[in-house]
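Enquirer: Return atomic coordinates for the entry below.
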Amino acid sequence: MSGDEGDLGTILEEGGLSPYQAAAFVALLDLGSASARTIARASDVPDPRIYDVLRDLEADGYVETYEQDRLHARVSDLDRITDRLAARAERFAWASEEVTERYERPHAEIGEARIVGRFETVFDHARGAIERATDRVQASLTPEEFADLEPALAAAIDRGVDIQLSIHGNEDSMPATGTLAGACTEARYRPLPAPFVVLVDRSELCFVPHSDSINEYGVIVDDRTHAYVFHWFFTLCLWDVWEVHYSGRANEPPITYAGLRECLRAIEPELDAGRTVLVTVEGRWTDTGEGCSIVGQALECTYTTQSANVRVDPTIAAYAGRATLTVTTDDGPVSVGGWGATVEDAEVNRITVESIE
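Expert: The predicted structure follows:
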């Protein structure tokens, strides 16, 4: 039997025929009609078995047998086998699509944390999260990834979302300043490889290891605790130690900060110099979770590493422990904490320095 015939026989077996039935049927297709012995020789089916094989094919409606000195056979209903193969083909096509769909599904899910196998799945989720953003986006991207996400980032900027971009890769491919101005609040360049990270509104996280990693997977999380851990990874490793490439943040009041610690670093020297700093805090009350707006004078910065020796540290790491800003209001002093505040009166979403006098 030739290679092509062997392939056809194998496919007919996958369509439900036995190996002997498939071989005999292929031989009949070539012979047209023939005696049982001729079919046996052409198909390599043993002579004692060929009669049972032909009768089984006849019972299934694929061939018909007739007597002409001896038993003969011919193909009786071609549509029957072709329809059966077409039905199998549809099932195989469905199986192919199902395999692809299941591969793209999250491989594991624990609460709101999902592990996936394709970068595209994480990237598409990140795009959707940015499109839903209302407050803040922190992202670590290559220039190419930035280009793909630029429309979503630009729309978020138009909605008033604060966006920090850490861009890594080829410096020659860095987006132009004018492009960045329409798509982020501030951008920094990191020359080292970095993972794909997108943090949205302090709860949604999308993460894929950098391209040189031996592990190929992605993580999608909708959980404040996991997002908080990656926020500090982003802030300390991908953001704070790298030079500013573009900033659209104001240099003079009013200046809005999306994080308390960035604000503390900026206003602490002003308070130490005895200047009056007026602020507006947008956030939530920690005891009820309800939104709040606090207007008053920044009175005092307190944080875990506060000391004469540490204060000269210009990085945000100096404020990594507990950090609190006390604001005096018409109703008395209010303690304000950063992301995840529990012991303070309020948690900051945004804080605006209205004036420094």
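
Enquirer: When you work out contacts or count neighbours from here on, use the C-alpha atoms and nothing else.
Expert: Will do.

Enquirer: and the end-to-end length of stretch 130-146?
Expert: Taking CA to CA, to the nearest Å, the first and last residues of stretch 130-146 lie 12 Å apart.

Enquirer: Please apply the same query to stretch 31-41.
Expert: Separation of the first and last residues of stretch 31-41 by CA to CA is 12 Å.

Enquirer: now do stretch 70-80
Expert: With CA to CA, one end of stretch 70-80 sits 26 Å from the other.

Enquirer: do the same with stretch 334-353
Expert: Terminal residues of stretch 334-353 are spaced 16 Å apart (CA to CA).

Enquirer: and residue 209, how many neighbours does it have?
Expert: By other CA atoms under 10 Å, 18 other residues sit near residue 209.

Enquirer: That one contacts residue 141, doesn't it?
Expert: No - contact between residue 209 and residue 141 fails when scored by CA atoms under 8 Å: they sit 11.5 Å apart.

Enquirer: so what sits against both of these two?
Expert: Counting by CA atoms under 8 Å, 6 or more residues apart in numbering, the contacts common to residue 209 and residue 141 are 195-196.

Enquirer: what residues does the helix or strand hosting residue 53 touch?
Expert: Under the criterion of DSSP states H and E, residue 53 resides in helix 47-59. With CA under 8 Å, 6+ apart as the test, helix 47-59 has contacts from 20-21, 24, 36-37, 39-41, 63-65, 73.

Enquirer: same check, this time on stretch 102-120
Expert: Residues from elsewhere that reach stretch 102-120, judged by CA under 8 Å, 6+ apart: 121-122, 208, 216-223.

Enquirer: if you set the cut-off to 7 Å instead, what comes out?
Expert: For stretch 102-120, contacts defined as CA atoms under 7 Å, 6 or more residues apart in numbering pick out 121, 208, 216-223.

Enquirer: from these, which two are the most distant?
Expert: 216 and 223 (22.3 Å; CA to CA).

Enquirer: And for the spatially closest residue to residue 76 that is not a sequence neighbour, the neighbour number?
Expert: Excluding the flanking residues, the one nearest residue 76 by CA to CA, 6 or more residues apart in numbering is residue 63, at 4.5 Å. Using other CA under 10 Å, residue 63 has 20 other residues around it.

Enquirer: In contact with residue 63, which residues?
Expert: Listed by CA under 7 Å, 6+ apart, the contact set of residue 63 reads 57, 73-77.

Enquirer: Next, the second sequence, to be compared with the first:
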Amino acid sequence: MTESEGEAVEAFERLGLTSYEAKVFIALHRLGAGTARDVADVTDVPRSQVYSVAESLEERGLVETQQSNPIRYRPVSLEEGQRILEERFERERERAFDYVDAVKQEATTEETQEDIWTVRSRDRVDDRVVDLLSQATDKIVIGARLPELLTESIERTLEERAAAGVSVLAISRDDGIRERLGAIDGATVETPPPYREGDQRSGRIVIVDDDGILLSVLDDDGSETAIWSSGSLFASVLIELIEASDELQPGSE
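Expert: The predicted model follows:
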């Protein structure tokens, strides 16, 4: 079996066929039609197994059987086979996600729900920051210590929310970050308090409206870990505590 055929077999397996079913289906298309012996001659499927595999493919609607002696098999057209597998995939997708949705709805009726979530790895934190920012309707407070923590997608989302009338306050001691965020129309840029100058572990802070927050720290190897919460009592209280402190007050230039 060639590498390309192996990849095709694996693709058919992901669509719900067994390895043998995929190999027999491909072999019948190569032959046009054939007996179990014909199929076994061009695949590594044992002849004794071809009969049951072909029967399974017939039940799936992918193979037609001619009651001759010996029995001959013919595959349905590629268009028909594709339609059958797509419909099957769609049914299985709906069944799976309908079940997950039902479980999710049951879970939301529980009295206790987690309010605080942990995100690890830079890319995932980037995605969570963008998601939180995109939900802002009133105000955004964002702080970043290093230039690489302000990605293009984050910057673009800030521009979009500012253009929509959302108040944006950016906090950073890094000149590059201050320059980039200061170029956003409507954004205000401040420096953090002086006592934070020696901070080498903080990553980002994001506050969205009054009920969304993300805080991250950087490990010694540069990896990033963040906690975040949105639409929760925890988020509201933590935001109030931060805003009541001097964490968001401007420092000296």
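
Enquirer: What's the TM-score once they're superposed?
Expert: TM-score for the superposed chains, counting by TM-score structural alignment, normalised by the length of structure 2: 0.60, backed by 217 aligned residues with a CA RMSD of 4.4 Å.

Enquirer: follow-up on the earlier one: just the buried ones from the contacts of helix 47-59 of structure 1?
Expert: Listed as buried from the contacts of helix 47-59 of structure 1 are 20-21, 24, 36-37, 39-40, 63-65, 73; burial here means 16 or more other CA atoms under 10 Å.

Enquirer: Out of those, list just those in strands.
Expert: Of these, the ones assigned to strands by DSSP state E are 63-65, 73.

Enquirer: re the thing from before, I'd like the contacts of stretch 102-120 of structure 1 written out as TSV, with neighbour count, secondary structure and distance to residue 192 of structure 1 added.
Expert: Formatted as TSV, the contacts of stretch 102-120 of structure 1 follow (neighbours: other CA atoms under 10 Å; DSSP: H, G, I helix; E, B strand; the rest coil; distance: CA to CA, whole Å):
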residue	neighbour count	secondary structure	distance to residue 192 of structure 1
121	17	helix	25
208	24	strand	16
216	14	coil	19
217	16	coil	20
218	21	strand	20
219	22	strand	21
220	23	strand	24
221	21	strand	25
222	18	strand	28
223	15	coil	28
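
Enquirer: Between those residues, which sits nearest residue 186 of structure 1?
Expert: residue 208 (22.3 Å).

Enquirer: Please give me every residue in contact with the equivalent of the closest one over in structure 2.
Expert: Superposed on structure 2 with TM-score structural alignment, residue 208 of structure 1 falls opposite residue 215. By CA under 7 Å, 6+ apart, residue 215 of structure 2 lies in contact with 204-206, 226-228.

Enquirer: Would you mind listing the buried residues in the top helix by length along structure 1?
Expert: In structure 1, assigned by DSSP state H, the helix with the most residues is helix 78-104. Neighbour-count burial for helix 78-104 of structure 1 flags 81, 85 (criterion: 16+ other CA under 10 Å).

Enquirer: to the chain's geometric centre, what's the distance from that helix?
Expert: Centroid displacement of helix 78-104 of structure 1 relative to its chain, using CA atoms, centre = their mean, to the nearest Å, is 30 Å.

Enquirer: Would you format the contacts of residue 215 of structure 2 as TSV with distance to residue 1 of structure 2 included?
Expert: Output for those, formatted as TSV (distance: CA to CA, whole Å):
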residue	distance to residue 1 of structure 2
204	52
205	54
206	54
226	47
227	49
228	50
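
Enquirer: so which of those would you say is closest to residue 122 of structure 2?
Expert: residue 226 (9.2 Å).

Enquirer: Residue in structure 1 paired with that closest one?
Expert: So residue 226 of structure 2 corresponds to residue 217, using TM-score structural alignment.

Enquirer: For that match, which non-adjacent residue is closest in space?
Expert: Setting aside the residues directly before and after it, residue 217 of structure 1 is nearest to residue 117 in space (CA to CA, 6+ apart), at 4.8 Å.

Enquirer: swap in residue 327 of structure 1?
Expert: Nearest one to residue 327 of structure 1, counting by CA to CA, 6+ apart, is residue 298 at 4.6 Å.

Enquirer: how about the helices in the stretch 251-357 of structure 1?
Expert: 260-272 (DSSP state H, counting those that start in this stretch).

Enquirer: One more: structure 2?
Expert: 3-14, 19-31, 36-42, 47-60, 78-107, 122-134, 152-163, 175-182, 233-244.

Enquirer: Does the fifth one pack against any helices or strands, and if so which?
Expert: Using 3 or more CA pairs under 7 Å, 6 or more residues apart in numbering; DSSP states H and E as the contact criterion, helix 78-107 of structure 2 has no neighbours among helices and strands.

Enquirer: Relative to residue 162 of structure 2, how far out is the most far-flung residue of structure 2 relative to its centre?
Expert: Most distant residue from the mean C-alpha position of structure 2: residue 69, 52.7 Å away (CA atoms, centre = their mean). Per CA to CA, residue 69 of structure 2 is found 76 Å from residue 162 of structure 2.

Enquirer: center of structure 1 - which residue?
Expert: Central residue of structure 1 (CA atoms, centre = their mean): residue 122, at 1.0 Å.

Enquirer: ok, how many other residues are close to residue 101 of structure 2?
Expert: Residue 101 of structure 2: 12 neighbours (other CA under 10 Å).

Enquirer: counterpart of it in structure 1?
Expert: Aligned partner of residue 101 of structure 2 by TM-score structural alignment: none.

Enquirer: Enumerate every residue touching residue 101 of structure 2.
Expert: Contacts of residue 101 of structure 2 by CA under 7 Å, 6+ apart: none found.

Enquirer: Over to residue 209 of structure 1?
Expert: By CA under 7 Å, 6+ apart, the neighbours of residue 209 of structure 1 are 195-196.

Enquirer: I'd like to know how far it sits from residue 215 of structure 1.
Expert: Taken as CA to CA, the span from residue 209 of structure 1 to residue 215 of structure 1 is 7 Å.

Enquirer: do residue 351 of structure 1 as well
Expert: For residue 351 of structure 1, the distance to residue 215 of structure 1 - CA to CA - is 39 Å.

Enquirer: And residue 93 of structure 1, by the same measure?
Expert: 30 Å.

Enquirer: likewise residue 197 of structure 1?
Expert: 16 Å.

Enquirer: ok now do residue 221 of structure 1, which residues does it touch?
Expert: So residue 221 of structure 1 contacts 112-114, 204-206 (CA under 7 Å, 6+ apart).

Enquirer: Now distance to residue 99 of structure 1 too, for the contacts of stretch 102-120 of structure 1, in TSV please.
Expert: TSV is the format used below for the contacts of stretch 102-120 of structure 1 (distance: CA to CA, whole Å):
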residue	distance to residue 99 of structure 1
121	15
208	23
216	19
217	18
218	19
219	21
220	21
221	24
222	26
223	29
